[in-house]
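Peer 1: structure, please.
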Amino acid sequence: MSQTATLLVIDDEPQIRKFLRISLASQGYKVLEAENGTQGLAQAALGKPDLVVLDLGLPDMDGQQVLRELRQWSTVPVMVLSVRASEVQKVDALDAGANDYVTKPFGIQEFLARVRALLRQVPQRGSAPACVSIGPLTVDLALRRVTLEDADVTLTRKEYALLAQLASHPGRVITQQQLLKDIWGPTHVGDTHYLRIVVGHLRQKLGDDPMAPRFIATEAGVGYRLLAPVQ
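Peer 2: Here you go, the predicted structure:
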């Protein structure tokens, strides 16, 4: 990738952001900045960066949470840049979808080399849309906002996680086992009643009739599908 790439730096320390902005700009990169996780997710959706540099110690949410939410709708390469140096923290970040992990303090030349290496990587699959609309239903994955007829819909954490999974792959069937593994964990892949309950509650809140669905279709014995968005 050429050095006209756009990088997003999510870090609450102004001096770190300034240092990285100057260093990256000197190499020809365009730099976007965010001082917290909420801003970072919004910038990631709107600015469409080629690489995200993410601090874990953010004021509004942990960087691990930012990474998990980002991975619901984007495959952009992510470099974690953090003072947290424990092996557990590194493994957690990499398992959550980080592509690289650099601990502070760091050498700028090594950092730039790692940036170049990540920018050379080609994503194995395209990014899911950051915002999906199906008739009156809109799921904004970047802002974690669901609206129906322009009114906010209040969902539980599990209900939102389920809808976000389906919205990340509109029109595609997501198996029961995959949904249970991703939302409840690998030890619950057989607990299909959990899934039925949450789907039922979600349908009630969306006013979706399972016999004539507008939004969520059941593929009997297989899984669920968010009906393809209207073009």
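
Peer 1: alpha carbons only for contacts and neighbour counts from here, please
Peer 2: Will do.

Peer 1: is Ala44 in a helix, a strand, or coil?
Peer 2: helix (DSSP: H, G, I helix; E, B strand; the rest coil).

Peer 1: give the burial count for it, as a bare number.
Peer 2: 26 (other CA atoms under 10 Å).

Peer 1: just give the nearest non-adjacent residue to it, would you?
Peer 2: Leu8 (7.2 Å; CA to CA, 6 or more residues apart in numbering).

Peer 1: which parts of the longest helix seen in the chain are buried?
Peer 2: Longest helix in the chain by number of residues (criterion: DSSP state H): helix 192-206. Of the residues in helix 192-206, 195, 198-199, 202-203, 206 count as buried by neighbour count, 16 or more other CA atoms under 10 Å.

Peer 1: got it, and stretch 117-134?
Peer 2: 118-119, 128-134.

Peer 1: could I get the residues you listed as JSON lines with distance to Asp140 and secondary structure?
Peer 2: As requested, these are exported to JSON lines (distance: CA to CA, whole Å; DSSP: H, G, I helix; E, B strand; the rest coil):
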{"residue": "Leu118", "distance to Asp140": "27", "secondary structure": "helix"}
{"residue": "Leu119", "distance to Asp140": "27", "secondary structure": "helix"}
{"residue": "Ala128", "distance to Asp140": "12", "secondary structure": "coil"}
{"residue": "Pro129", "distance to Asp140": "9", "secondary structure": "coil"}
{"residue": "Ala130", "distance to Asp140": "6", "secondary structure": "coil"}
{"residue": "Cys131", "distance to Asp140": "4", "secondary structure": "strand"}
{"residue": "Val132", "distance to Asp140": "6", "secondary structure": "strand"}
{"residue": "Ser133", "distance to Asp140": "8", "secondary structure": "strand"}
{"residue": "Ile134", "distance to Asp140": "12", "secondary structure": "strand"}
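
Peer 1: and this one, please, so the two structures can be compared:
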Amino acid sequence: MQLMVVEDDDAVAAALVDAVQAAGHEACRVVRGTDALLQHQRAQLILLDLGLPDMDGLEVLRKLRQVTEVPIVILTARNDERSVVRGLRQGADDYLVKPIGLAVLLARIDAVARRSKAAAPDTGIVSVGDLQVDTGKREATQAGRELGLTAKEFDLLALLAQHAGSVVTREQILDSLWGDAFMAVSRSLDVHLTGLRAKLDRPGMIVNVRGVGYRIEAVIE
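Peer 2: Coordinates of the predicted model:
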């Protein structure tokens, strides 16, 4: 498993990286919250300190949860009840207080990873009405007709289809397809969305939820 350690203390970070690598995992370390936001796609689990030099770790957690469900374990010296409650309510999978034994830390990491794996959605063919998206073959058809999508159009359609009936925020889409949900403003999404809608038999399947994002749903005629 690939872990990301978000920790500004060099000694603590080195000990954490050594421990998880000794347990058979791969690990990388970043110092700042902005680095975690830009590089989180490299990680299958994140160990997050709250006392970071550029932004509060709880803000990093909040922003990460806007775009990813990757397991996040808070590892911090903050042991006040308010921080614990905020961390868990904002989406942390576990909240651990330093100092902590490395054996206990590794056991908690394994427990969070098992829960995440059990909850992971199935992949394969996703259907929305007469639309079928085969994520393995990277093919999309509607009423049996091949849509002929570009790579980015397919990625966009697959993301929306996998969350059919629910809103996918603009930040989630930008982060998933371009990796720049927070650090840049991109008009590429609008271009690819227009192209995708033009290729669908029913462009109205993709609903614009103003100020939030987009939702795909079957259209009944």
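
Peer 1: got a TM-score for the pair?
Peer 2: The TM-score (TM-score structural alignment, normalised by the length of the second structure) is 0.60; 154 aligned residues with a CA RMSD of 3.3 Å.

Peer 1: give me the most central residue, the second structure.
Peer 2: Geometric centre of the second structure, nearest residue: Thr68, 1.7 Å, by CA atoms, centre = their mean.

Peer 1: map that residue onto the first structure.
Peer 2: Counting by TM-score structural alignment, Thr68 of the second structure lines up with Ser74 in the first structure.

Peer 1: in what helix or strand does that match lie?
Peer 2: Per DSSP states H and E, Ser74 of the first structure falls between elements, in no helix or strand.

Peer 1: which residues touch it?
Peer 2: If a contact means CA atoms under 8 Å, 6 or more residues apart in numbering, then Ser74 of the first structure has 126-130 as its contacts.

Peer 1: okay, strands next: where are they in the first structure?
Peer 2: Counting by DSSP state E, residue ranges of the strands within the first structure are 6-10, 30-34, 51-54, 78-82, 100-103, 131-134, 137-140, 145-148, 151-152, 173-175, 216-219, 223-226.

Peer 1: so how far is the first one off the chain centroid?
Peer 2: When distances are taken as CA atoms, centre = their mean, to the nearest Å, strand 6-10 of the first structure is centred 15 Å away from the chain's centroid.

Peer 1: if we look at that strand, which residues are touching it?
Peer 2: Counting by CA under 8 Å, 6+ apart, 17, 20, 29-37, 40, 43-44, 48-55 sit against strand 6-10 of the first structure.

Peer 1: mean deviation, it versus the second structure?
Peer 2: Compared with the second structure after fitting, strand 6-10 of the first structure deviates on average by 0.4 Å (mean CA distance after the TM-score superposition for the first structure).

Peer 1: just give me the match in the second structure for Ser86 of the first structure.
Peer 2: Under the alignment (TM-score structural alignment), Ser86 of the first structure maps onto Asp80.

Peer 1: gap between that match and Ser127 of the second structure?
Peer 2: 46 Å (CA to CA, to the nearest Å).

Peer 1: the more surrounded of the two?
Peer 2: The residue with more neighbours, out of Asp80 of the second structure and Ser127, is Ser127; 17 against 9, by other CA under 10 Å.

Peer 1: so who does that one touch?
Peer 2: Counting by CA under 8 Å, 6+ apart, Ser127 of the second structure has contacts 133, 161.

Peer 1: whereabouts in the first structure does the strand or helix carrying it align?
Peer 2: If you go by DSSP H and E, Ser127 of the second structure is part of strand 125-128. Strand 125-128 of the second structure lines up with nothing in the first structure when matched by TM-score structural alignment.

Peer 1: other residues contacting the next helix or strand after that strand?
Peer 2: Next along the chain after strand 125-128 of the second structure, taking DSSP H and E as the criterion, comes strand 131-134. Here strand 131-134 of the second structure makes contact (CA under 8 Å, 6+ apart) with 124-127, 139-143, 157-158, 161.

Peer 1: same check, this time on stretch 130-145 of the first structure
Peer 2: Under CA under 8 Å, 6+ apart, the answer for stretch 130-145 of the first structure is 38, 41-42, 44-45, 69-70, 72-74, 146-150, 152-153, 164, 167-168, 170, 215, 227-230.

Peer 1: make a ChimeraX selection of the buried ones in those residues.
Peer 2: Burial among the contacts of stretch 130-145 of the first structure is assessed by 16+ other CA under 10 Å; the matching ChimeraX selection reads:
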select :38,41,42,44,45,69,70,72,73,74,146,147,148,153,164,167,168,170,215,227,228
